[in-house]
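In: Give me a 3D structure for the following:
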Amino acid sequence: MAYWLMKSEPDAFSWDQQVEHGIEPWTGVRSHQAQANMKAMRKGDRVFFYHSNIGKEIVGVIEVVREAYPDPTADDGKWICVDVKAVGPMPRPVTLAEIKADPDFATLALVRQSRLSVVPVSDDHWKALCRLGDWTG
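Out: Next comes the predicted model:
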C-alpha cells in the first residue's frame, strides 16, 4: 500500500461532502505532476484529505477505490481522475503550521511542493502524521 495526500478547497469540496457522497471521483486536477501521482495510485492506497486555503489541515483519511480513468470533467480527454471513499475523520486535524514547525517533515511533499494538489507521503511521514492526528485506523 502506498500513501498520498490530496488537497481540496473546502468551499469547493469539503470533507463533509466526501463523507456524504460516499464514493467520489477526484476530478479537476490539471497539473501534470499531480496527474502522474494519481496514475501511480492503486486500489486500496490510503490518502490524507487535506483542506487547502481555508483551514490548511489534514481532516480525514480516504481510500482509492478505482484507479486512474479519463476525467469526465475534462473537455480534451487528456486528464484522469481516481475514485475515492471516506475511511474516517482525523480525530484531531493536523495543521500545516504544526507540520512546518516540525523539522522531521522538511522533506514532506506538502512542505516542499506546496502548490501541488496530489502528493506522495512516505511510510514514516504517514505514521508520524497519523500519530499527530490520533488516527488509529
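In: C-alpha only now, for contacts and for neighbours.
Out: Will do.
In: Helices of this structure, residue ranges please.
Out: With DSSP state H, the ranges of helices along the chain come out as 15-21, 32-40, 96-101, 109-112, 123-132.
In: and the gap between the residue sitting nearest the centre point of the chain and Asp76?
Out: Taking CA atoms, centre = their mean, the centroid of the chain lies closest to Met6, which sits 2.0 Å from it. Per CA to CA, to the nearest Å, Met6 is found 23 Å from Asp76.
In: In a markdown table: the helices of the chain, plus mean neighbour count and distance to Gly88.
Out: Converted to a markdown table, these look like this (neighbours: other CA atoms under 10 Å; distance: least, CA to CA, whole Å):
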| stretch | mean neighbour count | distance to Gly88 |
| --- | --- | --- |
| helix 15-21 | 16 | 8 |
| helix 32-40 | 16 | 21 |
| helix 96-101 | 14 | 20 |
| helix 109-112 | 17 | 21 |
| helix 123-132 | 16 | 12 |
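In: Second chain to compare with the first, below:
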Amino acid sequence: MANWLMKSEPDVFGIDDLERVQVEPWEGVRNYQARNMMRDDMQEGDRAFFYHSNCKVPGVVGIMRIARAGYPDEAAWDPEHKYYDPKSPPDNPRWYRVDVAFERKFDRVIPLADLKQAPELADMPLVRKGNRLSIMPVSEAEWDFILSMAEEA
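Out: This is a model prediction of the structure:
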C-alpha cells in the first residue's frame, strides 16, 4: 500500500463534497508527471491525504483512499467538458484518473505553514520551493507525522 497527497481547490471540489458523495472520480489532472502516478502507481486501497489548495488556509484536511486504480479520463473525450482534450482519443488516451473514497475529515486544517516548519517533513515535495504538483507520494514516516499533527488538534 502506498501513500499519496492529492490537491484540490475547495471551491471546485473539497473534502465536504467528497464526504457528501463518498466516492468520486479524480478527473481533470493535466500534468504528465501526476498523470503517470495515477496511471502507473496508484492502486486500489492506497491512502491519500486530501489537501485544499488555492484558498485562504491551504493544508491537509482529511484522508481518502483510492477506490479504483488508474483508468482513462473520459472527460477528455467530451467536447462540451471543461477538461476536453482533442489530442486524447479513446483509442489512445492521454489522460487518466482514479476514483477516491472518503475516509475521514480532520477536526482542523493542518496548514501548509505548519507543515513547512516541521523538520520531519523537510524532504517532502509539498514543502519544497517551486513544487506545484497536484499529486505526490508521501513516505510512511511523513504520513505518520502528518497524522500525528491532525490528532494533536
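In: thinking again about what came up before, verify the stated contact: the residue nearest to the centre of structure 1 with Val118.
Out: Yes: if you go by CA atoms under 8 Å, Met6 of structure 1 and Val118 touch, sitting 4.6 Å apart.
In: Strands along structure 1, start to end?
Out: Assigned by DSSP state E, the strands in structure 1 fall at 3-8, 23-26, 46-51, 57-70, 80-95, 118-121.
In: how big is the offset of the fourth one relative to structure 2?
Out: Its aligned residues in structure 2 lie a mean 0.5 Å from strand 57-70 of structure 1 after superposition (mean CA distance after the TM-score superposition for structure 1).
In: so where is that strand in structure 2?
Out: Strand 57-70 of structure 1 lines up with residues 59-72 of structure 2 when matched by TM-score structural alignment.
In: Give me the contacts around that stretch.
Out: Surrounding stretch 59-72 of structure 2, the residues in contact under the criterion CA atoms under 8 Å, 6 or more residues apart in numbering are 15, 23, 38-40, 42-53, 93-106, 108-112.
In: buried subset of those residues?
Out: Buried by 16 or more other CA atoms under 10 Å: 15, 23, 38-39, 42-53, 93-106, 109-112, out of the contacts of stretch 59-72 of structure 2.
In: Can you name the residues that contact the nearest residue to Glu57 of structure 1 once chain neighbours are set aside?
Out: Nearest non-adjacent residue to Glu57 of structure 1, counting by CA to CA, 6 or more residues apart in numbering: Thr95, 4.1 Å away. With contact taken as CA under 8 Å, 6+ apart, Thr95 of structure 1 is in contact with Gly55, Lys56, Glu57, Ile58.
In: cool, and Gln33 of structure 2?
Out: Residues near Gln33 of structure 2 by CA under 8 Å, 6+ apart: Leu133.
In: circling back: tell me, what's touching Met6 and Val118 of structure 1 both at once?
Out: Here Met6 of structure 1 and Val118 have no joint contacts, going by CA under 8 Å, 6+ apart.
In: circling back to that earlier point, and the corresponding residue of structure 2 for the residue nearest to Glu57 of structure 1, how close does it get to Ala118 of structure 2?
Out: Counting by TM-score structural alignment, Thr95 of structure 1 corresponds to Pro111 in structure 2. Separation of Pro111 of structure 2 from Ala118 of structure 2 (CA to CA): 11 Å.
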